[in-house]
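K.L.:
predicted model and sequence follow; I will ask about them next.
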Amino acid sequence: MSETPTPTTRHRSLWRDLSLSTATAGLVAVLIGYSSSAVIIFQAAEAAGATPAQIGSWLWALGIGMGVTSLGLSLRYRMPVLTAWSTPGAALLATSLPGVPMEEAIGAFLFSAALITLCGVTGLFGTLVKRIPPTLAAALLAGVLLRFGMDLFVALERQWLLPLAMLVAYTLSRRLVPRHAIAVVLLVGIAIAAGQGHFSLDSVRLVPTVPMFTAPEFALSTLIGVGIPLFVVTMTTQNLPGITVLRAAGYQAPSSPLIGWTGAATLALAPFGGYALNLAAISAAVCMGREAHEDPARRYTAGVAAGVGYLVMGVFGATVTALFAAFPAELIMALAGLALLGTIGNGLAGAMEDAGQRDAALVTFLFTASGISLLGIGSAFWGLVAGMAMLWVGGAARRQTGSR
């Protein structure tokens, strides 16, 4: 059924349409988003040399951005439009930002946001994304995330019980309660860490966050090595699936305005640490099914509820920062690795799917995963360039052979 907004649906009463099930779905989406990947934001900010106050500002900016856009877009289009931070983008930053000054990192965020906004405003989103083969985009994603998956097992060497118990909990919960698997893993990790005396909430205080403005600086090597890969990863692995999920649920989502608004919100919040906002896919799916509401026309209120939840989490970003700072390093490593296992697997499967592009995808994956820097530009950019070059050379060779 088509969910295109009509004058009737667009002016529906929010209070009449809101229900316990939609409000619950929205709050569950918020919890899934934070419990599955907030730890990766923490790692990305630390890689940029952020202080605890700056990390709190990052979470403030992202929470406020997701809250305003989820709430506003859901009300505007009367469909459950959820936004999220770019988890693959955060993983990219965690591997690309060490040694990069915070001011240059903010400049790269603004550059990426400007490209996303331009794609949305001009309608270039669909055309531009189609230029990047899905196999190479998947390989780039898998290469960026590989280190996080490996860290799960590196943590075993430091403190074997905690990551092993979390891995067992993940395996069981994926079969029994798959939607809440990461939340279960987090609870198990906290329980074991507390039992070992490695986790305490004494330093955690419920206080509002004070956002911190960082003036951007623009360095060409950082714009190319961080800004462009962040743009590519956000568009291909986040915004594209986000639009696909909406349309698969029957909602005729106007892709260009949605992309444009997420880019514009990132532009406004990047100086405070809001590195990338995009359309949500996994957490959004929670708000689009019958569990949210039997009537698809009323499910937009789940997006509104999620927006309110994100706003609350953003206001108390400093508290979230203090909470994650209280976790032992092994818990953070294991949680991040387990949260990204499915994404890494999907990336590898997508990269190897087309036999004709497999070599190029493999080069992109290995180059990106290597973490090397050439000419001051990170491996994610060069991995994509190398893969595209291999595809072009291979295509040219086939055309030349065919013309003989």
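P.N.:
Ah, there it is. These numbers were taken from a predicted model, which means no experiment stands behind them.

K.L.:
going forward, measure contacts between C-alpha atoms and count neighbours the same way
P.N.:
Fine.

K.L.:
near Arg158, how many other residues are there?
P.N.:
Using other C-alpha atoms under 10 Å, Arg158 has 12 neighbouring residues.

K.L.:
ok, now which ones touch the nearest residue to it once chain neighbours are set aside?
P.N.:
In space, and not counting its chain neighbours, Arg158 is closest to Glu330: 7.4 Å by C-alpha to C-alpha, 6 or more residues apart in numbering. With contacts defined as C-alpha atoms under 8 Å, 6 or more residues apart in numbering, Glu330 is in contact with 155, 158-159, 162-163.

K.L.:
how does it look with 7 Å?
P.N.:
155, 159, 163 (C-alpha atoms under 7 Å, 6 or more residues apart in numbering).

K.L.:
those in helices, which ones?
P.N.:
155, 163 (DSSP state H).

K.L.:
tabulate the contacts of Glu330 (a markdown table), appending distance to Met235 and neighbour count.
P.N.:
Below are those laid out as a markdown table (distance: C-alpha to C-alpha, whole Å; neighbours: other C-alpha atoms under 10 Å):
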| residue | distance to Met235 | neighbour count |
| --- | --- | --- |
| Ala155 | 31 | 21 |
| Gln159 | 37 | 13 |
| Pro163 | 32 | 29 |
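
K.L.:
quick check, nearest of the contacts of Glu330 to Ala183?
P.N.:
Pro163 (14.8 Å; C-alpha to C-alpha).

K.L.:
structure two is appended below for comparative analysis:
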Amino acid sequence: MLRDISAQNLFMGILAAFVGSASSFAVVLQGLSAVGATPDQAASGLMALSIAMGLCSILLSLRTRMPISIAWSTPGAALLATSGAIEGGFPVAVGAFIICAILIIICGIWKPLGRAVAAIPAPLANAMLAGVLLGLCLAPIKAVAFDPLLGLPIVIAWLVVGRINRLFAVPAALLAFIIVMVIGVEFPDNAFSSLSASIIPPVEFVIPQFTFAGLVGIGLPLFIVTMASQNIPGTAVLRANNYDTPPGPLFAVTGVFSLLAAPFGGHAVNLAAIIAALCAGEDAHPDPKKRYWAAAFGGVFYILFGLLAGLVTAFVSLAPSILIEAVAGLALIGAFSGSVVAAFKDETAREAAAVTFLVTAAGLSFFGISGAFWGLLAGMAVYFLSRWPNRK
């Protein structure tokens, strides 16, 4: 096994971990904060997710000898960012994370639930995701309006670098964010001492609370977007690169690691799609049988990033919130455009998809349940009514 290690898969593992972390950690922090996490709890959640997906990547890759990459649920974090604070605060959100993890485990070991998830019309699942992402994707525009001197460099960096290499567009925006922070934001007098104190890895155990609103408003939508937007595409990427493995056990293992991360504030980990393509492609190694080390090395660097989560969160907290939202929004534009195209491609489901998208994007909550659930429910009603036999 050790003979399969090469400088090529080491480099690709570092690149995968860097892109995976830098391109979406802002979305995770924004999502955890939106559902009531304190800065310390958000840092703990970021650390728990990073360590969970690192250990899961190492375990699955070395066990199967396939490049199985794990990521946090970026669409799930975007869902949290638009859900807003729930009654009962962050402990209720953590209870919903645990429910989501249990559902993922069941989905992996009990085929009827997996088939039920697969039976959700793809246009509606994509429309719900598009509605969730819309608000965050508007943040870069709002950031420019808030302060052009701070917002424009972030957007310009994303545009220019994205034309050269799309893979580095969001990391470039993140670098621009750091530069404008250093140059254009006035730090408090105690900023550097607080940053120094944040080097210690944060650990915040949250006692979960379980409520119906948490189950329906966060748990179920988080489960659906994680499965439909991450786990299922992740298996497709593996198959496209000729790695054929039963998806059920992979889902179950990601569910177990999600369950372990949840009490510390982590919302969900899952099979990666974009990062998986990096580790499973020819750039990771000419021999497909030796590419698994790229995913394993990526896991090692995810863990190292997680240990710095407190420092990252403390630095981000010094910025105007709209700037970090702008970075998060730029990271999600690709996912938003892809979900919109997939949602409205099928003419027979277009009206139902539009209803799902609009209700979700409106962000209205009823009975403490977020708009994502109501959007999917409304879209399903329109979808099945449109197929009801019209007998005269």
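P.N.:
Alright, I've got the coordinates. On a predicted model such as this, the values are computed, not experimentally measured, just so you know.

K.L.:
tm score of chain vs chain?
P.N.:
Here the superposed chains carry a TM-score of 0.95, computed using TM-score structural alignment, normalised by the length of the second structure; 387 aligned residues with a C-alpha RMSD of 1.6 Å.

K.L.:
quick one on the thing from earlier: ok, and whatever residue of the second structure lines up with the residue nearest to Arg158 of the first structure, which helix or strand is that part of?
P.N.:
Residue pairing (TM-score structural alignment): Glu330 of the first structure is matched to Ile322 of the second structure. Per DSSP states H and E, Ile322 of the second structure falls inside helix 321-344.

K.L.:
residue boundaries of the strands in the second structure?
P.N.:
70-72, 269-271 (DSSP state E).

K.L.:
what residues does stretch 231-241 of the second structure touch?
P.N.:
So stretch 231-241 of the second structure is contacted by 244, 247, 270-273, 276-277, 280-281 (C-alpha under 7 Å, 6+ apart).

K.L.:
so which bits of stretch 132-148 of the first structure are buried?
P.N.:
For stretch 132-148 of the first structure, a neighbour-count test (16 or more other C-alpha atoms under 10 Å) marks 133-148 as buried.

K.L.:
for stretch 187-201 of the second structure, same thing?
P.N.:
195, 198.

K.L.:
kindly report the same for stretch 368-381 of the second structure.
P.N.:
For stretch 368-381 of the second structure, using 16+ other C-alpha under 10 Å, the buried residues are 368-380.

K.L.:
just give me the closest of the residues you listed to Pro389 of the second structure.
P.N.:
Met380 (16.0 Å).

K.L.:
what's the closest one aligned with over in the first structure?
P.N.:
Match for Met380 of the second structure (TM-score structural alignment): Met388.

K.L.:
kindly report the same for Asn231 of the second structure.
P.N.:
Per TM-score structural alignment, the equivalent position to Asn231 of the second structure in the first structure is Asn239.

K.L.:
same check on Thr38 of the second structure?
P.N.:
With TM-score structural alignment as the criterion, Thr38 of the second structure matches Thr51.

K.L.:
same check on Phe251 of the second structure?
P.N.:
Match for Phe251 of the second structure (TM-score structural alignment): Ile259.

K.L.:
contact partners for that match?
P.N.:
Ile259 of the first structure sits next to 116-117, 120 when contact means C-alpha under 7 Å, 6+ apart.

K.L.:
ok, Gly225 of the first structure - contacts?
P.N.:
377-378, 381.

K.L.:
where along the stretch 301-404 of the first structure do the helices fall?
P.N.:
Per DSSP state H, counting those that start in this stretch, the stretch 301-404 of the first structure carries helices over the ranges 317-325, 329-339, 341-351, 358-370, 379-403.

K.L.:
could you check the angle helix 358-370 makes with the longest one?
P.N.:
Our comparison of helix 379-403 of the first structure with helix 358-370, counting by axes from the mean of the first three to the mean of the last three C-alpha atoms, to 10 degrees, yields an angle of 170 degrees.

K.L.:
tell me what helix 379-403 of the first structure is packed against?
P.N.:
helix 134-158, helix 358-370 (3 or more C-alpha pairs under 7 Å, 6 or more residues apart in numbering; DSSP states H and E).

K.L.:
and these as a markdown table, adding distance to Pro88 of the first structure?
P.N.:
Output for these, formatted as a markdown table (distance: least, C-alpha to C-alpha, whole Å):
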| stretch | distance to Pro88 of the first structure |
| --- | --- |
| helix 134-158 | 7 |
| helix 358-370 | 13 |
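
K.L.:
looking at those, which is nearest to Leu269 of the first structure?
P.N.:
Each of those has some distance to Leu269 of the first structure by C-alpha to C-alpha; the shortest is helix 134-158, at 24.2 Å.

K.L.:
where in the second structure does the closest one fall?
P.N.:
By TM-score structural alignment, helix 134-158 of the first structure lines up with residues 122-146 in the second structure.

K.L.:
quick one: contacts of the matching stretch?
P.N.:
So stretch 122-146 of the second structure is contacted by 78-79, 82, 151-152, 155, 225, 228, 322-323, 325-326, 328-330, 332-333, 336, 339-340, 342-344, 349, 353, 356-358, 360-361, 372, 375-376, 379 (C-alpha under 7 Å, 6+ apart).

K.L.:
same check on stretch 102-118 of the second structure?
P.N.:
223, 248-249, 251-252, 255-256.

K.L.:
could you work out the end-to-end span of it for me?
P.N.:
Stretch 102-118 of the second structure has an end-to-end distance of 17 Å (criterion: C-alpha to C-alpha, to the nearest Å).
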